[in-house]
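[1] coords below, sequence missing:
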């Protein structure tokens, strides 16, 4: 039984989706899994912040029966090894990935008419804020909402050890095609990697060369200097009170970024990073801006459509001395390409290097600024954009959010059907709440002004 927003239980029952794969196998963690595992361990009892939680609605013309949903889950768990993987700890302390040859996913069905958004939020909280039992629990929890024998929506919770945002996006596309094509899909391409295959490649001579190239690149950037520092402290607060999170949802920025990307031939990601980097230059007074970015690691045909976690942090540095916004975007695009070409490394190897570049294992080199572009929708560059972006500024919504990750400066970029959302977490001992709001407003305004300047 699951709670609704009033705390009362919603009636539910559990079904099971059996699956059968082609092998049982075990392998070391991939580099991406190592990185996620380190974050999970550092989060301690609050590691649920790395669960990937979302609710969804099924279009009225598609709505399957409960049996059809279980059949689909059986199909996809049999198809993708990452979905039937667990992550046990060995006697020597190592965590590994173990692919199960067979099993069954428990699925909770809740019989309900369309509940209030607060009910959906209660379900998300109930399932999403519990930590996974990584050693023996499958990496998906699923609640399906049923009315009149048909499933109309639900809530999913993925373990980030198994999938990332892009893996979920590809899986969603496969699910859509599966139902469109009569509940069938062609087999995966023979050259599609699995996480076990990827772990083997990363231990090969080619993988070791990539790792060494990444380490050499980071060492070349920071051997003789520290990354961009936070502004001087402006407040004295205890650690547990030091972080705030603010989100800005903007239709204006969405239109502006798409228009700029179309005009310049740059990606939307480069436009956003360039604008943010320029504002960080002005905030800190440092011409060279250093960022943690997140690299999708989906550069090859054999990895582009993997349902797995592949994303890794990468190290970005750009000189913005005397740059205006167009120049900042161009320089940031080149810097990002360099960073992505030199990304991919085992967690232990990077930890050793950062300790060497800093003041040892207890005080490694740290990066104060991180941007995580999680957009799943490409800029709609082919659509005419005749309405000035500034005309949409009145629709912008700014909200305070509960802090999900305690980071000194962490900008997350998400998208919706017609908007961008910038979520900024900061250490308010260095960047005040009003400064956070100013940064988000300035980011929106500079994008809008550039987009409209040549309209």
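    The structure has been received and is ready for your questions. Since this is a predicted model, take the numbers as computed values, not measurements.
[2] Could you use CA atoms for every contact and neighbour count after this?
    Will do.
[3] any chance you could map the strands in the stretch 151-300 of the chain?
    For the stretch 151-300 of the chain, the strands defined by DSSP state E, counting those that start in this stretch occupy 243-250, 288-295.
[4] What is whatever helix or strand comes next after the last one packed up against?
    Put plainly, it is strand 288-295. Under the assignment DSSP states H and E, the closest C-terminal helix or strand after strand 288-295 is strand 312-319. Packed against strand 312-319 by the contact rule (3 or more C-alpha pairs under 8 Å, 6 or more residues apart in numbering; DSSP states H and E) you find helix 31-43, strand 288-295, helix 325-341.
[5] Comparing the strands of the stretch 151-300 of the chain, which comes out most buried?
    Among the strands of the stretch 151-300 of the chain, the stretch with the highest mean neighbour count (mean count of other C-alpha atoms under 10 Å) is strand 243-250, at a mean of 23.
[6] Not counting it itself, show me its contacts.
    Contact partners of strand 243-250, identified using C-alpha atoms under 8 Å, 6 or more residues apart in numbering, comprise 393, 395-404, 406-408, 419-428, 433, 436-437, 440-441, 444.
[7] what about versus this one:
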């Protein structure tokens, strides 16, 4: 079916920094850029008809301009009105989600959100939403889901309107935004001058077909060890994991300094609260890895803070810095090493009994949930509530090496707790 909408505001603007960054990644991953599609399933509260739910969807799209914005020659265009296709399905929500996310978006012609209603008789049981990453990141999608839930419960939302992506784009292009961007650029320039040309330069002996593979490690023991180390070293669990990932990544090719691109939410300003847009961007984390893991972890905290600040940057500034450094070295400089902690909350530090750690090791499992032909990175670690995964290009890190890396990550963290 079709949902007609007519919301406030229209016009054009440059891409925001977050949009420009993800657009580069999409271009480097095409035609496999459906990799960046992601979705949410909302269980509908109470008993709601199709008409009830489509009315809430209409209000959602009218409220958040990013959901009615597409690419155009100026960068992006916010439309004041339009027609949103909605699929009606009786399949299981997870199946519908996979089907909606399986194909790449038409960034110029298609609305940046796909919607399906799962029905049982005349009632809608679930709403399935798939987002284009140009329109939202994980936190932006959660803001949309929260508003949709409230629209279903109350029929309307009160309070001031949420911030809009077009307003953010204009701010970033103005004097205040440029001042922020220049501070971030200074960090990128300083650190790019000292990092390795890339973390993974040596072709591996066993490339697979397709070359991109993901291994998923489910390890309760790793989770316990990380929380215990966070307590001992007065760090967040994310910092512990980032330090561990960097420590082992550097050892693959024997680098003394590791450069990692952590994905940072960039929602530090008040005008980003409730903003449906893509704000997450790469920061630049650099750390010297000489010495023990405990020593590297001690250096990781300040380095992580600098990396998080550098993530709110103008990709055009970063491109100039990369081009300048690459020209000086005679080859492209890029870490090709990413870290993405996708958890919405840090579980926090916690003590761990040795017996619990030993018992948890028996539950470790490793699977291979994904493969594809193209990716914009050679090595990318994702952290979720389900575990730690490594997506890598087997032309530089073979499948056995991917598995070995994840198992070494677990054993190193567990050993660090034991000692």
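    Good, I have the coordinates. Remember, it's a predicted structure, so these values are computed and weren't measured experimentally.
[8] quick revisit: any chance of the helices and strands packed on strand 312-319 of structure 1 in CSV, with distance to residue 198 of structure 1 too?
    Converted to CSV, those look like this (distance: least, C-alpha to C-alpha, whole Å):
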stretch, distance to residue 198 of structure 1
helix 31-43, 9
strand 288-295, 16
helix 325-341, 18
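[9] so of the ones you listed, which one's packed in deepest?
    The highest average neighbour count among those, using mean count of other C-alpha under 10 Å, belongs to strand 288-295 at a mean of 21.
[10] Name the nearest residue to residue 155 of structure 2, sequence neighbours excluded.
    Among residues not flanking residue 155 of structure 2 along the chain, residue 56 sits closest, at 6.9 Å (C-alpha to C-alpha, 6 or more residues apart in numbering).
[11] In helices, which of the contacts of strand 243-250 of structure 1 fall?
    Members of those lying in helices (criterion: DSSP state H): 433, 436-437, 440-441, 444.
[12] Could you check the strands of the stretch 151-300 of structure 1 and tell me which one is nearest residue 210 of structure 1?
    If you check each of the strands of the stretch 151-300 of structure 1 against residue 210 of structure 1 by C-alpha to C-alpha, strand 288-295 wins as the nearest, at 14.5 Å.
[13] Quick one: average offset of the closest one versus structure 2, please.
    When structure 2 is overlaid, strand 288-295 of structure 1 sits 1.2 Å from its aligned residues on average, using mean C-alpha distance after the TM-score superposition for structure 1.
[14] Can you check which part of structure 2 that strand sits on?
    Strand 288-295 of structure 1 falls opposite residues 257-264 of structure 2 when the two are matched by TM-score structural alignment.
[15] which residues sit against the matching stretch?
    Surrounding stretch 257-264 of structure 2, the residues in contact under the criterion C-alpha under 8 Å, 6+ apart are 195-196, 199, 246-247, 249-250, 280-290, 307-308, 311, 335-341.
[16] now swap in stretch 61-69 of structure 2 and tell me
    Identification of contacts with stretch 61-69 of structure 2 by C-alpha under 8 Å, 6+ apart yields 5-9, 76-82, 111-113, 135-136, 144, 161-162, 164-165, 275-277.
[17] Is it possible to mark the buried ones in the residues you listed?
    5-7, 76-81, 111-113, 135-136, 144, 162, 164-165, 275-277 (16 or more other C-alpha atoms under 10 Å).
[18] Alignment lookup: residue 226 of structure 2 to structure 1.
    Residue 226 of structure 2 maps onto residue 257 in structure 1, by TM-score structural alignment.
[19] that older thread, out of the contacts of stretch 257-264 of structure 2, which end up buried?
    Buried among the contacts of stretch 257-264 of structure 2 (16+ other C-alpha under 10 Å): 195-196, 199, 246-247, 249-250, 280-289, 307-308, 311, 335-341.
[20] if we can go back for a sec, from the ones in helices among the contacts of strand 243-250 of structure 1, which would you call buried?
    Among these, the ones that count as buried by 16+ other C-alpha under 10 Å are 433, 436-437, 440, 444.
[21] would TSV of these with distance to residue 131 of structure 1 be doable?
    Putting those into TSV (distance: C-alpha to C-alpha, whole Å) gives the following:
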residue	distance to residue 131 of structure 1
433	30
436	30
437	32
440	32
444	36
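[22] now, among the residues you listed, which is nearest to residue 209 of structure 1?
    Proximity to residue 209 of structure 1 was ranked across those by C-alpha to C-alpha; first place goes to residue 440, at 39.8 Å.
[23] Which residue, neighbours along the chain excluded, lies closest to that closest one?
    Of all residues beyond its chain neighbours, the one nearest residue 440 of structure 1 is residue 248 (6.7 Å), with distances taken as C-alpha to C-alpha, 6+ apart.
[24] And residue 243 of structure 1, by the same measure?
    Spatially, and ignoring its direct neighbours in sequence, residue 243 of structure 1 is nearest to residue 427 (4.7 Å; C-alpha to C-alpha, 6+ apart).
[25] before we move on, the earlier item: just the buried residues of the contacts of strand 243-250 of structure 1.
    For the contacts of strand 243-250 of structure 1, a neighbour count by 16+ other C-alpha under 10 Å gives the buried set as 393, 396, 398, 406-408, 419-428, 433, 436-437, 440, 444.
[26] Could you list the buried residues of stretch 178-192 of structure 2?
    When neighbours are counted by 16+ other C-alpha under 10 Å, the buried residues of stretch 178-192 of structure 2 are found to be 180-181, 184-185, 187-189, 192.
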